[in-house]
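K.L.:
Next input, structure requested:
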Amino acid sequence: MPQAPDFDWRRTAAWCLHAQQVFDGHTLRPEQAVTVVHGRIAAVGAVDDPVNQGLPVWRGQGTLAPGLFDIQVNGGAGRMFNNTPDADTLRHIGAALARAGTTAWLPTFITDSAPRMAQAARAIEAVHGSQGVVGVHFEGPHISVQRRGAHLEQHIRPLDDATLNLLARLRAKQIPVLLTLAPEQQARGSIARLCAMGVTVSLGHTAANAAQVHSALAEGASCFTHLFNGMAPMGAREPGVVGAALDSPAWCGVIADGHHVADAVLRVAIRSRPVADRMVLVSDAMATTHGPAQFDLYGETIRVVQGRLVNQAGSLAGAHIDLASSVQGLITRVGIDPAQALRMATHNPAQLMGLAHAVGQLRPAMPARMVLFDADWGLAAQF
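P.N.:
All right, here's what the predicted structure looks like:
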C-alpha cells in the first residue's frame, strides 16, 4: 500500500506524486513524478525536476496510471441503467466506479423499447461531462435474435427512424455514441449513414459470416463488442465474426473475467492482431459489481454463481468484475505485458471513441484523474 501523505491532496493547490513507475498512457517510465496544479497535470518527468521543488510530495509505492476508461458498463453498486435509466442512477454508478479506479465510462443501455431508449438518452444528456460519463453505449436493439444472449427478444428490431433520430440528437450535442448492432440485420448503407453522423459502430450479438463483416467494415464499422461472446466463432473454412475481427484493423473489446474467454484464447487473440494496440478491455459490469449478489433484468433474476453472472437458464448474463480487477487479471493471470494491458484500459478506448485529448493519458493540461496500482497490480489508490 502507498505511504499516506502528510497533507490533504484534495485541498492542496499544487503537489507532486512520486511513483516507482508511471504509465503515461503509452509506456512505463521508472522513477517519475506527476505534478498537479489546481486539479490538472502540470508536468510529468524526473523526480528531481526543479518544477517540483518545494511542493508537498506523496511517495507512492507502485505504478501510477491514468484513470481507467470503460466503454461497457451496464450497472454497478446495486443499480442497472436499464432498470432505472435516469440521472440519479448514472451518478450512483459513476461514484462507485470512481472509487474503483474507473474515472471515465460509457453507460451501456442494452436492448429495450424505443421509449426506454429515449429515457436513457435524456439521462445521458443530463449527466454527460460529470461523474465520469463521457458518452453512451447502446448495445442493441438492432441485433441478431439468434445471438441475442441475455437481451430480450421482443425488443429486437431493425434499425429505425426512432433510433436514427435519437442518435442524431445526441451527436448534435457532441455526445460520443457507441452503437452495437448485427451487420446482417441492416440494410446496405445503414452503417455508412451512422458513421457519417459520427456514431462509432461496433459489431456484436451477430450471426454474420465473414463476408458480411467485411462489408460492414467497408462501410465504416470500427469495433467488435465483447469478442468471442454473442458472435459466430472462427472455423477452419469460414472465419466467422471472430476470425474476421482478429484479422482486421478494427478495435476489439474483450472481457477478462476468466469466464467469458479462456486465458489461452485471450493470449492468442491479443498476439494475433495485425495492427498493434487495437484491443480494448471492458468490464461488462452489472449491478452486482460492488453491490448485492443478485439483481433483476427484464423481470428475471440474475445471480452470481462461483464468480459468474448467470440467468435462470444458467447462461452468462454480463460480468461481475470492475476494470481495475480486469487489468490485474490480464497482467497476473493471463500474462499480458503490463504496459499493453494498461493501454487496453486507458489510451486504446480513448482513441476508439475520439477522446484521447481528454482521457486515457497523463500529460500536461489534462485533468489529474489517476490510479495507483501496488506491486501485485491491485488498486492501491485513486485520485
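K.L.:
from here on, contacts and neighbour counts on C-alpha atoms
P.N.:
OK.
K.L.:
which residue packs closest to S144, ignoring adjacent ones?
P.N.:
T206 (5.1 Å; CA to CA, 6 or more residues apart in numbering).
K.L.:
Now do the contacts for the one you found.
P.N.:
T206 sits next to 143-144, 146-148, 181-184, 230-232, 241 when contact means CA atoms under 8 Å, 6 or more residues apart in numbering.
K.L.:
And for A210?
P.N.:
Counted by CA under 8 Å, 6+ apart, A210 has contacts 238-241, 243-244.
K.L.:
Most neighbours among these, please name it.
P.N.:
Tallying neighbours with other CA atoms under 10 Å puts V241 at the head of these, with 28 neighbours.
K.L.:
can you pull out the helices in the stretch 51-200 of the chain?
P.N.:
Ranges of helices within the stretch 51-200 of the chain are 87-99, 114-127, 161-172, 190-196, based on DSSP state H, counting those that start in this stretch.
K.L.:
Can you check which of those helices gets nearest to L342?
P.N.:
Proximity to L342, assessed across those by CA to CA, is greatest for helix 87-99 (16.8 Å).
K.L.:
List the buried residues of the closest one.
P.N.:
Within helix 87-99, the residues scored as buried using 16 or more other CA atoms under 10 Å are 87, 89-98.
K.L.:
just the helices in the stretch 201-350 of the chain please.
P.N.:
210-219, 240-246, 263-272, 323-332, 338-344, 347-352.
K.L.:
Next, find the distance separating the residue nearest to S144 from Q186.
P.N.:
Distance check for T206 against Q186: by CA to CA, to the nearest Å, it reads 11 Å.
K.L.:
same thing with L352?
P.N.:
Per CA to CA, L352 is found 22 Å from Q186.
K.L.:
Neighbour count for the two, which is higher?
P.N.:
L352 (20 against 16).
K.L.:
this one as well, want them side by side:
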Amino acid sequence: MMTKQAFTGARIFDGAAWHDRKALVVADGKIEGLIAEDSPTDAIRVPADGAMIVPGFIDLQVNGGGGALLNDTPTVDAIRTICTAFAQFGTTACLPTIVTDTVEKNIETIAAGVAAVERGIPGFLGLHLEGPHLAVSRKGAHEASLIRPMDESDLLRLLEARKHLPNLLITVAAETVGPEQISRLTAGGIVVSIGHSDGTYAQVKAAVEAGASMVTHLFNAQSQIGNREPGVVGSALDLPQISAGLIADGIHVHPASIGIALRAKRGPGQIFLVTDAMSITGTDWTSFELTGRTVYRKDGALRLGDGTLAGADLTMTAAIRYMHETIGAPLEEVLRMASLYPAMAIRQEAERGHLRRGARADFVVLDGVLDVRSTWIGGSRAFG
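P.N.:
The predicted model follows:
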C-alpha cells in the first residue's frame, strides 16, 4: 500500500481550472481529489510552497535523450534512459520513437518496448514508429533508401505488436499507405498519424475517414497550404477529427505560422506539443550519428551536413515557455497542449492529462519561471 500524501502550498491546475488554498491528495498512484488546505486528513503533508502543481507532460514523439537514441540501441535500457532523461523536464509519459530504419531494427524496437512494459519502466507509454512507409519527396532527415511501401507482413507485425503494447502510434504518408490498410490498423487499436507526406486534401480526408486521427509535426515535412490545394497542413487545420503535434522551438515553425494554426484549428482535434528530441538532449554533445549520418548541434538546432533539420534539441518545459512567452498563448492552454491534448490524441484522457479524481498521479511541481522542482509518476517522485 502506497503512502497517502497531500501536496500543499501550491496553486493547482487540474487541467481545466486553477485552484488556490487547496491540497492535492494522492493515494495508491491515483489522484484522490482536492481538499481545503486546512482540512483534517490522514495524509502525509508534502509542502510545495509558492509552486504550481500541473498535470504531467506527455510527449508522443521523442527519438532519444540523455545520450540514448532508439535507432542506435533499440533496447529496454535505451527506453529507460530516454524516460529518465525527460522526467527532469516534467515529462511523465512518452512514446520513444524510431525513425525510418530496417525491418530488423523495427522488430528489435518492438521487442524492447514489450520488455519495457514487462519491467514497468516509469514513464513508458508505448512506441511511436515514424516510418518507413513515408513519401521520399518529404523524407526530411529520414534515410531515403530505407523508405518503402507497407506490405502485408509489415501490417501484420504492427497489429501483433499492438497486442503487447499499451499504445502504438505510427506515422505514414497518406499517398503511400491506403485507406484499406489504415482501416485495418486503426481497427487493431493503432493510432495512425499522417506525416512525411505530400498528400492532397482528398488523400488525407480519405485516410481520416479510414481512421487516421493525427498529423506528425505540423508544417514540417508535409505539403503546405496552397490556394487550390490545402495539402496536409490545410487538412490538419480543417478536418475536425485530426490532432496535430507541433515542435515549438522557434526553429521548426515560424511564430506567425504557429499563431495562424492555433486560430484556425477546428476541434475537437487539437494541436499539442512534442519535442522530437534526439539523443543529444540532456547532454553537452556537439554532434551525434543518425542512421549512418552525422547530425550537428548549433544555435539550438540539429541539422545534417546539408542543413536539413534532424529532430529537435528541445524539452517540454522549453516548448511550454516558448508557447507562453513568445507566442503569447495563455499558460493554462499551453499546459493542456503538453498534457491533456496529447492524452486525447491517443485516447488516454480518461486517466491522463488532468488531475481529477481517479486519474493517474502523474504531475509536475513548477516554480514561477516554469522550471521543474519535482516530477511525480504514479505518485512516486521521479525527479527532484
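K.L.:
thinking again about what came up before, which one of the helices of the stretch 51-200 of the first structure is the most hemmed in?
P.N.:
Most buried of those, by mean neighbour count (mean count of other CA atoms under 10 Å): helix 87-99, with a mean of 20.
K.L.:
so how far is it off the chain centroid?
P.N.:
Put simply, helix 87-99 of the first structure sits 15 Å off its chain's centre (CA atoms, centre = their mean, to the nearest Å).
K.L.:
What span of the second structure is that helix aligned with?
P.N.:
The aligned range for helix 87-99 of the first structure in the second structure is 76-88, by TM-score structural alignment.
K.L.:
neighbouring contacts of that stretch?
P.N.:
64-70, 91-94, 96, 112-113, 115-116, 121-124, 282, 315, 372, 374-375, 382-384.
K.L.:
Please check the residues you listed and keep the buried ones.
P.N.:
By 16+ other CA under 10 Å, those give 64-70, 91-94, 96, 112-113, 115-116, 121-124, 282, 315, 372, 374-375, 382-383 as buried.
K.L.:
tell me which element the residue lying closest to A350 of the first structure once chain neighbours are set aside is part of?
P.N.:
Of all residues not flanking A350 of the first structure in the chain, A356 sits nearest, at 4.7 Å (CA to CA, 6+ apart). Using DSSP states H and E, A356 of the first structure sits in no helix or strand.
K.L.:
Can you tell me what A356 of the first structure aligns to in the second structure?
P.N.:
For A356 of the first structure, the residue aligned by TM-score structural alignment is E349.
K.L.:
again with R343 of the first structure
P.N.:
Match for R343 of the first structure (TM-score structural alignment): R336.
K.L.:
number of nearby residues for the nearest residue to its match once chain neighbours are set aside?
P.N.:
The shortest distance from R336 of the second structure to any non-neighbouring residue, by CA to CA, 6+ apart, is to G15 (6.4 Å). Using other CA under 10 Å, G15 of the second structure has 19 other residues around it.
K.L.:
what's the distance between G15 of the second structure and S339 of the second structure?
P.N.:
With CA to CA as the criterion, G15 of the second structure and S339 of the second structure are 8 Å apart.
K.L.:
and for the two, which residues touch both?
P.N.:
With CA under 8 Å, 6+ apart as the test, G15 of the second structure and S339 both reach 55, 353-354.
K.L.:
Any of those buried? List them.
P.N.:
Of these, these count as buried by 16+ other CA under 10 Å: 55, 353-354.
K.L.:
what would the residues you listed look like in CSV with distance to S153 of the second structure?
P.N.:
Output for those, formatted as CSV (distance: CA to CA, whole Å):
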residue, distance to S153 of the second structure
P55, 39
G353, 35
H354, 38
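K.L.:
Identify, from the residues you listed, the entry nearest to R157 of the second structure.
P.N.:
Among those, and counting by CA to CA, the member closest to R157 of the second structure is G353, at 29.8 Å.
K.L.:
Quick check: V233 of the second structure touching G226?
P.N.:
No. Assessed by CA atoms under 8 Å, V233 of the second structure is found out of contact with G226, at 9.5 Å.
K.L.:
Between those two, which has more neighbouring residues?
P.N.:
More crowded of V233 of the second structure and G226, by other CA under 10 Å: V233, with 27 against 10.
K.L.:
List the residues that contact the aligned partner of that one in the first structure.
P.N.:
Aligned counterpart of V233 of the second structure in the first structure: V242 (TM-score structural alignment). Shown in contact with V242 of the first structure (CA under 8 Å, 6+ apart): 227-228, 231-234.
K.L.:
about what we covered before: the residue nearest to R336 of the second structure and H354 touch, don't they?
P.N.:
Yes. Here G15 of the second structure lies in contact with H354, judged by CA under 8 Å, at a distance of 4.6 Å.
K.L.:
shared neighbours of the two, anything?
P.N.:
Contacts common to G15 of the second structure and H354, judged by CA under 8 Å, 6+ apart, are 54-55, 340.
K.L.:
buried sites along stretch 167-184 of the second structure?
P.N.:
Neighbour-count burial for stretch 167-184 of the second structure, with 16+ other CA under 10 Å as criterion, is recorded at 167-179, 181-184.
K.L.:
Which of those fall in strands?
P.N.:
Judged by DSSP state E, those include 168-172 as members of strands.
K.L.:
Which one (most neighbours) among the contacts of V242 of the first structure?
P.N.:
Neighbour max across those (other CA under 10 Å) = L227, 28 neighbours.
K.L.:
That residue corresponds to which position in the second structure?
P.N.:
With TM-score structural alignment defining the correspondence, L227 of the first structure maps onto L218 in the second structure.
K.L.:
Isn't that match up against G245?
P.N.:
Yes. When contacts are counted by CA under 8 Å, L218 of the second structure is listed as touching G245 (5.9 Å).
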